[in-house]
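**Student:** Attaching a predicted model along with its sequence, questions to come.
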Amino acid sequence: MLTLKCPYCGILCDETELAAGGEAHVKRAGPGSSDEAFEAYLFDRENPMGVHFERWRHAHGCGKWFLAARDTVTMEVFGTYKAQTTEPPEEIVAAIRARRPEWEGRA
């Protein structure tokens, strides 16, 4: 079972208390963008085997959105952080690199 710690209220919650929100750090297509860019924003997502950054909502708790870094194969969680963060914090990246030295970072 997936267990994540909400960075807002500090509660350790299992997946039954959470709502998945898809890939984190997706760059939005703004006004004036091409049809191709808007289509890519709507439909193109990474689906890696390994380290992935995701959006989650503490649905049955404080209700806030947050981000998590985890391994999609082993379900290992590297950490969670607030949704307003535009890039993974250094401590999350360090935790990933400590356990996955071959990881090359986000594309």
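**Tutor:** Now that the structure is in, tell me what you want to look at.

**Student:** contacts and neighbour counts: CA atoms only from here.
**Tutor:** Fine.

**Student:** residues in contact with residue 1?
**Tutor:** Shown in contact with residue 1 (Cα atoms under 8 Å, 6 or more residues apart in numbering): 14-15.

**Student:** Compute the distance between the residue lying farthest from the centre of the chain and residue 38, please.
**Tutor:** For the chain, the largest distance from the centre (Cα atoms, centre = their mean) belongs to residue 32, which lies 27.4 Å off. For residue 32, the distance to residue 38 equals 10 Å [Cα to Cα, to the nearest Å].

**Student:** here comes the other one, which I'd like you to weigh against the first:
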Amino acid sequence: MPIEGVDKMQLFPCPFCGPREESEFHYGGEAGNLRPDGDVTAERWAGYLHMRDNPKGPTREIWVHMTCGEFFAMSRDSVNHKVSGSSALGEAEHGA
């Protein structure tokens, strides 16, 4: 039974399966956070692993759809959670 005043679960646009409930997805990190070469300093490696931006507003992120197992990029606003598009990694973005 729906709870009064509570919206339905947010739908995320999987570029492989179409819109699905957010509970089927797992956050994979910031898009564009490239892994450094193996011969970097411990400080640089720690920065890659632990230091993240925390943007307020539009952001591009990596997500995985647990149902199909595919990773993809999604653009969303971290303030209002509105999704503006998604794409397979390495492809042009599709609007939400």
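**Tutor:** Yep, that arrived. Note that the coordinates shown come from a computational prediction; the quantities given were computed from them, not determined experimentally.

**Student:** quick one on the thing from earlier: what's the match for the residue farthest from the centre of the first structure in the second structure?
**Tutor:** Under the alignment defined by TM-score structural alignment, residue 32 of the first structure corresponds to residue 39 in the second structure.

**Student:** try residue 70 of the first structure
**Tutor:** Counting by TM-score structural alignment, the partner of residue 70 of the first structure is residue 76.

**Student:** Strands of the second structure, residue ranges please.
**Tutor:** 11-14, 18-21, 25-30, 58-65, 70-77, 83-88, 94-95 (DSSP state E).

**Student:** can you tell me which residue in the first structure aligns to residue 53 of the second structure?
**Tutor:** Match for residue 53 of the second structure (TM-score structural alignment): residue 46.

**Student:** Let me see the contact set for the nearest residue to its match once chain neighbours are set aside.
**Tutor:** Of all residues beyond its chain neighbours, the one nearest residue 46 of the first structure is residue 23 (7.4 Å), with distances taken as Cα to Cα, 6 or more residues apart in numbering. When contacts are counted by Cα under 8 Å, 6+ apart, residue 23 of the first structure touches 45-46, 52-55.

**Student:** if I line the two up, what does residue 23 of the first structure land on in the second structure?
**Tutor:** Aligned partner of residue 23 of the first structure by TM-score structural alignment: residue 30.

**Student:** and the equivalent of residue 64 of the second structure over in the first structure, how far is that from residue 34 of the first structure?
**Tutor:** By TM-score structural alignment, residue 64 of the second structure lines up with residue 57 in the first structure. For residue 57 of the first structure, the distance to residue 34 of the first structure equals 30 Å [Cα to Cα].

**Student:** ok, these two, which is more surrounded?
**Tutor:** Neighbour count, other Cα atoms under 10 Å: between residue 57 of the first structure and residue 34, residue 57 has more, with 19 against 11.

**Student:** Excluding residues flanking it in the chain, which one is nearest that one?
**Tutor:** residue 65 (4.2 Å).

**Student:** Pretty sure that neighbour sits against residue 80.
**Tutor:** No: the pair residue 65 of the first structure / residue 80 is not scored as a contact, 10.7 Å apart, by Cα atoms under 8 Å.

**Student:** can you list residues touching both of these two?
**Tutor:** Contact criterion Cα under 8 Å, 6+ apart; residues shared by residue 65 of the first structure and residue 80: none found.
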